[in-house]
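Student: I need the structure of the sequence given here:
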Amino acid sequence: MSLTGLYVPLVTPFTPTDELASDALEALGHAVLDDGAAGIVALGTTGEPATLTAAERRRVVDICAGVCVQRDAQLIVGAGSNSTADSADLLADLDPRAAAALTVVPYYTRPSEDGVVEHFRRLAAVNPVPLIVYNVPYRTGRSLGADALGRLARIPNVAGFKHSVGSIDDATIAFMSTRPADCAVLAGDDLYVAPLLALGATGAILASANVATRAYADLVTTWRDGPTDQARRLNNRLLPLSQALFAEPNPAVIKAVLSAHGRIPSPHVRLPLLPASTQATTSALEAAESISFREAAAVGGSLA
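Tutor: Below is the predicted model:
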């Protein structure tokens, strides 16, 4: 499969009484596709899947799948755990409308690199759709070197990576220079999207794009098609927004901004997350307003 462009990991909107806000989720899906996203990620970390019931997770996927079918867009579904057997069961039950499964490197148990490779080899062999390896060591406690990343990239039915290592480190540079041509790398760190795109990433999965989809879609497209000086300017203008949105645990600030903009019915997040502070919300709203103003003043919809 082709994994290019911007994919938005949608928040899961709740009502003020903690119910799933289905209509708001569907509207968000259509809105991000209207603003240039190539697809949607359901049940990514930003969607708070760990605090959803099984019925709520199914409903979220069904809504997102319906939007993607209507819009001829790709749906990526987060599925997997730190148990290989349980992950295989989850993937076997994946909605057939999904184009790929975003599957995290096994967390907490901290397996060896060989164990991680074997985990994905087993899952890729039985999964009905391609896998995207979610490499996020600051959440999993398991970092991977360039050799292990290369071995994962060569497993049949592994379509690519969401690469979120919190930096551009030696392993990233080595892997990006040697990865197979048919292996997609999607930037997953909002603050490091530009350098990873410059190294050859094919696209991005960015939580900040819930708030400013068109600007981040333009950023990905401009790094791909040029001019690169405009891509650098785009990135520099978006950095304050990403920093503000991640000032407190994701997705609390994002939800606060979306609620203030009237796009979701409440800023509610579920414990152990807490609602965004007033200070963080105010800073993020100011950053978002700055981006919106520049977009409105830009020629052709880019932040030139």
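Student: contacts and neighbour counts: CA atoms only from here.
Tutor: Fine.
Student: Next up, the contacts around the residue nearest to residue 178 when sequence neighbours are not counted.
Tutor: Nearest non-adjacent residue to residue 178, counting by Cα to Cα, 6 or more residues apart in numbering: residue 150, 7.6 Å away. Residue 150 makes contact with 175, 178, 179, 180, according to Cα atoms under 8 Å, 6 or more residues apart in numbering.
Student: and if we set it to 10 Å?
Tutor: By Cα atoms under 10 Å, 6 or more residues apart in numbering, the contact list for residue 150 reads 117, 144, 174, 175, 176, 178, 179, 180, 183.
Student: I'd assumed residue 4 was in contact with the last one.
Tutor: No - under the contact definition of Cα atoms under 10 Å, residue 183 does not touch residue 4, with a separation of 11.0 Å.
Student: Neighbour count for those two, which is higher?
Tutor: residue 183 (22 against 19; other Cα atoms under 10 Å).
Student: Would you enumerate the residues in contact with the more buried one?
Tutor: By Cα under 10 Å, 6+ apart, the residues touching residue 183 are 1-3, 132, 150, 152-154, 158-161, 176, 201-202.
Student: re the thing from before, shared neighbours, residue 183 and residue 4?
Tutor: Common contacts of residue 183 and residue 4 (Cα under 10 Å, 6+ apart): 201, 202.
Student: ok so, going back, pull out the buried residues from the contacts of residue 183.
Tutor: 3, 132, 150, 152-154, 158-161, 176, 201-202 (16 or more other Cα atoms under 10 Å).
Student: structure for this one too, so we can compare:
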Amino acid sequence: MTLTGLYVPLITPFDDAGAVALDALEALAHRILDAGATGLVALGTTAEPAALSGPERRAVVDVAARVCGERAARLLVGATTPPELEALRDRPEVTAALSLVPPFTRPGEAGVLAHFRRLATGPVPLVVYHVPYRTGQSLSADAVRRLAALPGVVGVKYAVGGIDDDTVALMADLPDGFAVLGGDDVFVSPLLALGAHGAILASAHVATARFAELVEAWRAGDAVRARSLGHRLAALSGALFAEPNPTVVKAVLHALGVIPTAEVRLPLLPARPDTTRAALRHADALLHAPA
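Tutor: You can find the predicted model right below:
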């Protein structure tokens, strides 16, 4: 199984009373798949999982699993500990778990490898989430290849903050059957140009079809179409990430009438009106541009 295509890490919409708006979440999931996404991610960092209760997290996964089951779409679920992975054992709709490189402790490459060797014995395949500017742990291209060699590790969400020497080295010699999914929204087009298999993008809540088109264009080798579209989508992504994710994404979706409120839970604060307006201008230009 090599994961390809566009995956959207679902936000968690809240209603006017502050509860999880499950009906809005279900409608959003269908909307994203209707627009051409390959699959969904539940309980990624975009979902504010640390601010959700245990029952709320289970309900979010229930919704995503039901939608993906109905649509024959792939589902990734954020799960980083053995108990979280074990909770996915009886969920046949789950394609893989999205598992974060251990944050803050900076265990070194050998420690990261040992950590995932243990997790990979769990009930579902793993996609390693490598985001060193959040975890504090860098990984060389060789370390990523050693992770790829572990049975049960099927890919990486690759979000290193740009295109560096290790990125180029990794993409020049990709392990067979191992998916590299771009996770830096602004830099996803150049990573796809280097051969990434797809992407996991919070920005793709907005202009989903255009992000799916970008992935398809680079995979098809249509550099002319992909390059132009990639520039425009990078500008949208920059606007959507002008404040901590997913605050601006939620504000834009609310302004477009997709979710009932733009509310986020602490420690996040709602996006500023000027930031939201700027993102809406970029979104409007893409949503109404010729296909």
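Student: picking up where we left off before, now the contacts of residue 150 of the first structure in a markdown table, please, with extra columns for distance to residue 28 of the first structure and secondary structure.
Tutor: What follows is these, written out as a markdown table (distance: Cα to Cα, whole Å; DSSP: H, G, I helix; E, B strand; the rest coil):
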| residue | distance to residue 28 of the first structure | secondary structure |
| --- | --- | --- |
| 117 | 35 | helix |
| 144 | 34 | coil |
| 174 | 37 | helix |
| 175 | 34 | helix |
| 176 | 33 | helix |
| 178 | 37 | helix |
| 179 | 34 | coil |
| 180 | 34 | coil |
| 183 | 29 | coil |
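Student: For residue 252 of the first structure, state which of the residues you listed is nearest.
Tutor: residue 144 (28.7 Å; Cα to Cα).
Student: Could you pull up the residues touching the nearest residue in space to residue 193 of the first structure that is not next to it in sequence?
Tutor: Among residues not flanking residue 193 of the first structure along the chain, residue 187 sits closest, at 5.4 Å (Cα to Cα, 6+ apart). Applying Cα under 10 Å, 6+ apart to residue 187 of the first structure gives the contacts 6, 161-165, 193-197, 200-206, 220.
Student: how about the aligned partner of residue 101 of the first structure in the second structure, secondary structure?
Tutor: Applying TM-score structural alignment, one finds that residue 101 of the first structure aligns to residue 97 in the second structure. Put simply, residue 97 of the second structure is strand when judged by DSSP: H, G, I helix; E, B strand; the rest coil.
Student: can you check residue 132 of the first structure too?
Tutor: Assignment for residue 132 of the first structure (three-state DSSP): strand.
Student: My guess is it contacts residue 186. True?
Tutor: Yes - between residue 132 of the first structure and residue 186 there is a contact at 9.2 Å, judged by Cα under 10 Å.
Student: what's the overlap in contacts for those two?
Tutor: 3, 160, 161, 162, 163.
Student: The residues you listed in helices, which ones?
Tutor: Among these, DSSP state H puts none in helices.
Student: want to throw the residues you listed into JSON lines with distance to residue 14 of the first structure?
Tutor: Shown next, in JSON lines, are those (distance: Cα to Cα, whole Å):
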{"residue": "3", "distance to residue 14 of the first structure": "30"}
{"residue": "160", "distance to residue 14 of the first structure": "31"}
{"residue": "161", "distance to residue 14 of the first structure": "29"}
{"residue": "162", "distance to residue 14 of the first structure": "26"}
{"residue": "163", "distance to residue 14 of the first structure": "28"}
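Student: and which of those is nearest to residue 215 of the first structure?
Tutor: residue 3 (19.1 Å).
Student: any idea how far the most centrally placed residue in the second structure lies from residue 232 of the second structure?
Tutor: Nearest to the geometric centre of the second structure sits residue 200, at 3.3 Å (Cα atoms, centre = their mean). Residue 200 of the second structure sits 18 Å away from residue 232 of the second structure, going by Cα to Cα, to the nearest Å.
Student: ok so residue 46 of the second structure is a strand residue?
Tutor: No - counting by three-state DSSP, residue 46 of the second structure is located in no strand; its state is helix.
Student: Wait, it touches residue 265, no?
Tutor: No - counting by Cα under 10 Å, residue 46 of the second structure does not reach residue 265; the two are 11.8 Å apart.
Student: Residue 135 of the first structure maps to what in the second structure?
Tutor: By TM-score structural alignment, residue 135 of the first structure lines up with residue 130.
Student: That match: neighbour count?
Tutor: Neighbours of residue 130 of the second structure using other Cα under 10 Å come to 23.
Student: Tell me how many other residues surround the residue nearest to it when sequence neighbours are not counted.
Tutor: Excluding the flanking residues, the one nearest residue 130 of the second structure by Cα to Cα, 6+ apart is residue 158, at 5.4 Å. Residue 158 of the second structure: 26 surrounding residues under other Cα under 10 Å.
Student: Tell me the residue in the first structure aligned with residue 158 of the second structure.
Tutor: Residue 158 of the second structure maps onto residue 163 in the first structure, by TM-score structural alignment.
Student: what's the distance between its match and residue 86 of the first structure?
Tutor: Applying Cα to Cα to residue 163 of the first structure and residue 86 of the first structure gives a distance of 23 Å.
Student: Equivalent analysis for residue 11 of the first structure, please.
Tutor: Counting by Cα to Cα, the gap from residue 11 of the first structure to residue 86 of the first structure is 25 Å.
Student: So if I had to pick from those two, which one is more boxed in?
Tutor: Taking neighbours as other Cα under 10 Å, residue 11 of the first structure and residue 86 compare with residue 11 leading, 28 against 12.
Student: Quick one: residues contacting the equivalent of that one over in the second structure.
Tutor: Residue 11 of the first structure maps onto residue 11 in the second structure, with residues paired by TM-score structural alignment. Contacts for residue 11 of the second structure (Cα under 10 Å, 6+ apart) come out as 25, 28-29, 41-49, 60, 202, 205, 245-247, 249-250, 259, 264.
Student: Which parts of the stretch 101-250 of the second structure are helices?
Tutor: 108-119, 132-135, 141-148, 165-172, 188-193, 208-220, 223-240, 247-255 (DSSP state H, counting those that start in this stretch).
Student: compared with the first structure, how much does the second one deviate?
Tutor: When you say that, I think you mean helix 132-135 of the second structure. With mean Cα distance after the TM-score superposition for the first structure, helix 132-135 of the second structure departs from the first structure by a mean of 0.7 Å once superposed.
Student: Contacts for that helix next, please.
Tutor: 100-106, 129, 138-139, 158-161.
Student: mind checking how far it is from the chain centre?
Tutor: 15 Å (Cα atoms, centre = their mean, to the nearest Å).
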